[in-house]
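Asker: could you work out the structure for the sequence below:
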Amino acid sequence: MNRPTALDISTFSNEMKFMLKLLRTDLPLEADEIIRHSRDIDWNSFLRFAVYHETFPVLYPLLVELNEEQSWTPEFIMNRLKTLYVRNTMEMLHLRGELERVNKLLADKGVRSLILKGPVLADMLYGDISGRTSGDLDILVSKKDWDNSVLVLLEAGYVRGEQYEVDGEVFKNTERKTHHISYVHPTKNVEIELHWSLNPDTVIEPSFDDLWSRRQKSTLSKLIYTLGNEDMFVYLILHGTRHAWTSLRWLLDIDRMLSRFLNWNRVRQLFEESKSTVLGGKAIILASNLLGSLLPEEAYAMTQNQKAHRLAQTVTLFIREEVILYPKPAKKEIAVAYNRYLLSTMTPKQKLLYVTNKLYPSTKDMMVLPLPKSLHFLYFPLRPFLWFWRQVKRQTI
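Answerer: Sure, this is the predicted structure:
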């Protein structure tokens, strides 16, 4: 199969390159070659990358197999990976149980729901819920079912996240700032992100009814539904794009999706409708270069775009280092690079909506300048000045 133009990953550490070699799906792993490469590895650094990129659910069983004939991975690394793997399996089982409970409660109320990631995606792409990590449950519902969905969660013991409570109630800006609201169960320690759309409002996407018509049953339960393959593929790419692919876990998902049956005519149509064909090409370039994903002709055609290649090369900055992007980048240079990258992924219309939404007040403005409710309208003209003041204070800390 064809390969897109190679990316420059010469600045990647030996540990990162070694991890990528283990994760590649295009070449059989030769034990002697792997052992030879492992001699130059700082194993603590390797472990840190495996945790940061959340690749340990794939790496641990792989390393167990590779160490069967000759033990070459340090014992403390295998023990730590095993601990992480077992813990993740227990957490995923816990999430699965709660997902089945909440899904049934929604169905009993006549609410149609689509499960986006979590245990459903792990089982779908890795054949086992222990093959992927997940910190929460993402559930998409129709806007017309929103009130009933919230009522179901509240009756099930969930409470609304504090930030969403303040922002939504004070500024009525929830839909401007996000595309979901988090609900947390205080005793079960489970967070549910309830979505009314797949992506922020700067992205054009199919209606819920269209997504529902193309849904597929989860193998976890005949009562649980998720997105159809093509909708899932596009959704995962747009999600990874927003997060600058800072976790290889998301790129592993794309690698697994590329090996599934995809109707490429529909994939192309979905990307064209959301004005994101270049972003699809960028993700495929990353998957092929870093993970060795095998590309059908239709996927390869999407990589033949200079902007897609430039964006993919830009993203390697966020992959090779341990960066924090949310709630805000820890380093100024990363913040600047990320904002430039994010804007470069948007169409002119999306950029306008993005900037407009940034000008809308938030709780951060209230923290800088508390005003009585009767004067909240002043946050709109004061927003640029409050933002500037926050930046000044941030640089002086």
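Asker: all contacts plus neighbour counts: C-alpha atoms, from now on.
Answerer: Fine.
Asker: please state the offset of stretch 125-142 from the chain centre?
Answerer: 11 Å (C-alpha atoms, centre = their mean, to the nearest Å).
Asker: contacts for it, please.
Answerer: Here stretch 125-142 makes contact (C-alpha atoms under 8 Å, 6 or more residues apart in numbering) with 54-55, 57-58, 85, 88-89, 92-93, 95, 99, 111-123, 149, 190-198, 208-209, 249, 253, 256-257.
Asker: what's the answer for stretch 242-256, then?
Answerer: When contacts are defined by C-alpha under 8 Å, 6+ apart, stretch 242-256 is touched by residues 52-55, 125-126, 132, 233, 236-237, 240, 283-284, 286-288, 291, 293, 315, 318-319, 322-323, 325, 338, 342.
Asker: tell me which entries of the contacts of stretch 125-142 lie within strands.
Answerer: Taking DSSP state E as the definition of strands, the contacts of stretch 125-142 contribute Ser113, Leu114, Ile115, Val190, Glu191, Ile192, Glu193, Leu194, His195.
Asker: dump those to TSV, plus neighbour count and distance to Thr277.
Answerer: Below are these laid out as TSV (neighbours: other C-alpha atoms under 10 Å; distance: C-alpha to C-alpha, whole Å):
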residue	neighbour count	distance to Thr277
Ser113	23	27
Leu114	25	24
Ile115	22	24
Val190	18	35
Glu191	20	32
Ile192	25	30
Glu193	17	27
Leu194	22	27
His195	23	24
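Asker: quick one, which of the contacts of stretch 125-142 are buried?
Answerer: Buried residues within the contacts of stretch 125-142, defined by neighbour count using 16 or more other C-alpha atoms under 10 Å: 54-55, 57-58, 85, 88-89, 92, 95, 99, 111-123, 149, 190-198, 208, 249, 253, 256-257.
Asker: strands of the stretch 1-150 of the chain, residue ranges please.
Answerer: Here the stretch 1-150 of the chain has its strands, by DSSP state E, counting those that start in this stretch, at 113-115, 137-141.
Asker: the structure of the following sequence is requested for comparison with the preceding one:
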Amino acid sequence: MLLLFSRLELDDAQAEMAMSLCEEMKDWEAFRQIATHRFVLPIAYRHLRRLQPASLSAEQMAKMRHQVMSYYQHDLNVMVSLREVIQQLLRPLNIPYVTFKGPSLAARYYDEPAMRFSRDIDILVPRERMPELLALALAEGYRPLDPPELANNPISLAFVARYQKVVTLQSPRGIDVEFHSRIDNIGTVYDSRSLIDKAELMRVGNADVAVLPHDELFVYICWHHTKHFWSHLHWLVDIDAMQRHPSFDREGVLACADRHELKITVEACLKMAEVLSSPDFDFHCHTDARVDELLTLALEAMQGDIKLEHELANRKPTPDFAFHWQTDRRHRLRWQLLGWLRIFRPSYADYSEWPLPPRWHWLYRPLRPWRESVRRWSQSRH
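Answerer: Next up, the predicted model:
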């Protein structure tokens, strides 16, 4: 039933099947908890409010409504925080950026943006502008979360901008904001500066926000969610909402995917969404082994937890691709080389424990394996 509910609207066949499943529902409390865990309680509540199944008690309906109202409050807080990040940090410094996922996606493609739960805010900025952005944010009361010990001084901020691709701060309103300098692991899937240059302005609340073009965002969503095995059901709502939008152009999306060498990934995601939209979907109603593998692991991940997702991640050929058929041998070999070299990449913890002036930062690399071994040995003793 949650798979059926993971879309903005139900057609007649889907609604009929949903009502049939509602009649079989024995534990609505368990349903509410799973919908919460998979981030689709708001959209599930909307469908149930329209269907009004007799098996759903007024007490359970009220409990869902109360929880959904708390999500509405959180999402409003996220929207306001996004506006404040833009108006208080990015615009005063004239930093180019693009925001993706979360609140801007909800405002753009959902008829009711509050239906899309957003945990945090994701913003891509040029790496060279990261130190001044972080300095202003920390001065304005943002709290560092990753790295938690981030200090507001030029050397510290230059170090973290150079060696950490995502820095997470918590806004004064308590909303996590992830500042990205890259949205893939080694920069072979996406060129950050090119994405920022393609940004379009759209109205989110009462602020103009830079977002990705429709085709670019759809391709990114398919790639990103596949990387995480579609483990959250609200990602299915995302792909449904985007396909329903008047801007959706399937041929344009596939052409964009082809430019990023992601066409196979996008085609598999489109087929998966089509299969899951069927009221009585059949795992093997197609002949594409890639779609079968995607469906199998996605449905496994949707029912698992973060531990299972980590176990699945260990099978990935590279951190950027969940399946071998998504990429080629050239990319995998490049990651194997760079992955091996990453053991020499210093972390902010290295700098925090042993702060060196910039001219000596090269020492972190040769000493990194030894320092990491000492750190792990020390932790194991405690």
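Asker: where does the TM-score land?
Answerer: Overlay of the two chains. TM-score (TM-score structural alignment, normalised by the length of the second structure): 0.77; 354 aligned residues with a C-alpha RMSD of 3.8 Å.
Asker: buried only: go through the contacts of stretch 242-256 of the first structure for me.
Answerer: 52-55, 125-126, 132, 233, 236-237, 240, 283-284, 286-288, 291, 293, 315, 318-319, 323, 325, 338, 342.
Asker: can you get me a residue count around the equivalent of Asn79 of the first structure over in the second structure?
Answerer: For Asn79 of the first structure, the aligned position in the second structure is Ala62, judged by TM-score structural alignment. Ala62 of the second structure: 11 surrounding residues under other C-alpha atoms under 10 Å.
Asker: now do the same contact list for Ala62 of the second structure.
Answerer: Contacts of Ala62 of the second structure by C-alpha under 8 Å, 6+ apart: none found.
Asker: same check on the one 10 residues further on?
Answerer: When contacts are counted by C-alpha under 8 Å, 6+ apart, Tyr72 of the second structure is found next to Ala114.
Asker: stretch 44-56 of the first structure aligns to what range in the second structure?
Answerer: Using TM-score structural alignment, stretch 44-56 of the first structure pairs with 29-41 in the second structure.
Asker: wait, is Tyr183 of the first structure part of a helix?
Answerer: No - Tyr183 of the first structure: not assigned to a helix; according to DSSP: H, G, I helix; E, B strand; the rest coil it is strand.
Asker: what's the match for it in the second structure?
Answerer: Using TM-score structural alignment, Tyr183 of the first structure lines up with Leu169 in the second structure.
Asker: hmm, that match is touching Arg143, no?
Answerer: Yes - applying C-alpha atoms under 8 Å, one finds Leu169 of the second structure in contact with Arg143, separated by 5.4 Å.
Asker: on that earlier part again, keep only those of the buried ones among the contacts of stretch 242-256 of the first structure that are in helices.
Answerer: Of those, the ones assigned to helices by DSSP state H are 52, 125-126, 233, 236-237, 240, 283-284, 286-288, 291, 315, 318-319, 338, 342.
Asker: before we move on, back to that, look up how far Ser57 of the second structure lies from the match of Tyr183 of the first structure.
Answerer: Distance, Leu169 of the second structure to Ser57 of the second structure, using C-alpha to C-alpha, to the nearest Å: 41 Å.
Asker: what about these two, which has more around it?
Answerer: Comparing Leu169 of the second structure with Ser57 by other C-alpha under 10 Å, the one with more neighbours is Leu169, at 24 against 12.
Asker: what's the closest non-adjacent residue to that one?
Answerer: Pro144 (4.5 Å; C-alpha to C-alpha, 6 or more residues apart in numbering).
Asker: which position in the first structure aligns with the one you found?
Answerer: Pro144 of the second structure maps onto Arg160 in the first structure, by TM-score structural alignment.
Asker: with Thr99 of the second structure instead?
Answerer: By TM-score structural alignment, Thr99 of the second structure lines up with Ile115.
Asker: and Leu294 of the second structure, by the same measure?
Answerer: So Leu294 of the second structure corresponds to Leu311, using TM-score structural alignment.
Asker: what's the burial count for that match?
Answerer: For Leu311 of the first structure, using other C-alpha under 10 Å, the count is 23.
Asker: sorry, back to before: contacting residues for the match of Tyr183 of the first structure?
Answerer: Here Leu169 of the second structure is in contact with Tyr142, Arg143, Pro144, Leu145, Asp146, Asp176, Val177, Glu178, Phe179 (C-alpha under 8 Å, 6+ apart).
Asker: repeat the analysis, applying 6 Å as the threshold.
Answerer: Contacts for Leu169 of the second structure (C-alpha atoms under 6 Å, 6 or more residues apart in numbering) come out as Arg143, Pro144, Leu145, Asp176, Val177.
Asker: please state the offset of stretch 206-226 of the second structure from the chain centre?
Answerer: Counting by C-alpha atoms, centre = their mean, stretch 206-226 of the second structure comes out at 11 Å from the chain centroid.
Asker: for it, give me every contacting residue.
Answerer: Stretch 206-226 of the second structure has contacts (C-alpha under 6 Å, 6+ apart) with Val98, Thr99, Ala199, Glu200, Leu201, Met202, Val253, Ala257, Val266.
Asker: tabulate the residues you listed (a markdown table), appending distance to Asp122 of the second structure and secondary structure.
Answerer: What follows is the contacts of stretch 206-226 of the second structure, written out as a markdown table (distance: C-alpha to C-alpha, whole Å; DSSP: H, G, I helix; E, B strand; the rest coil):
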| residue | distance to Asp122 of the second structure | secondary structure |
| --- | --- | --- |
| Val98 | 9 | strand |
| Thr99 | 6 | strand |
| Ala199 | 14 | coil |
| Glu200 | 16 | strand |
| Leu201 | 16 | strand |
| Met202 | 16 | strand |
| Val253 | 22 | helix |
| Ala257 | 21 | helix |
| Val266 | 22 | helix |
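Asker: tell me the buried residues within these.
Answerer: Val98, Thr99, Ala199, Val253, Ala257, Val266.
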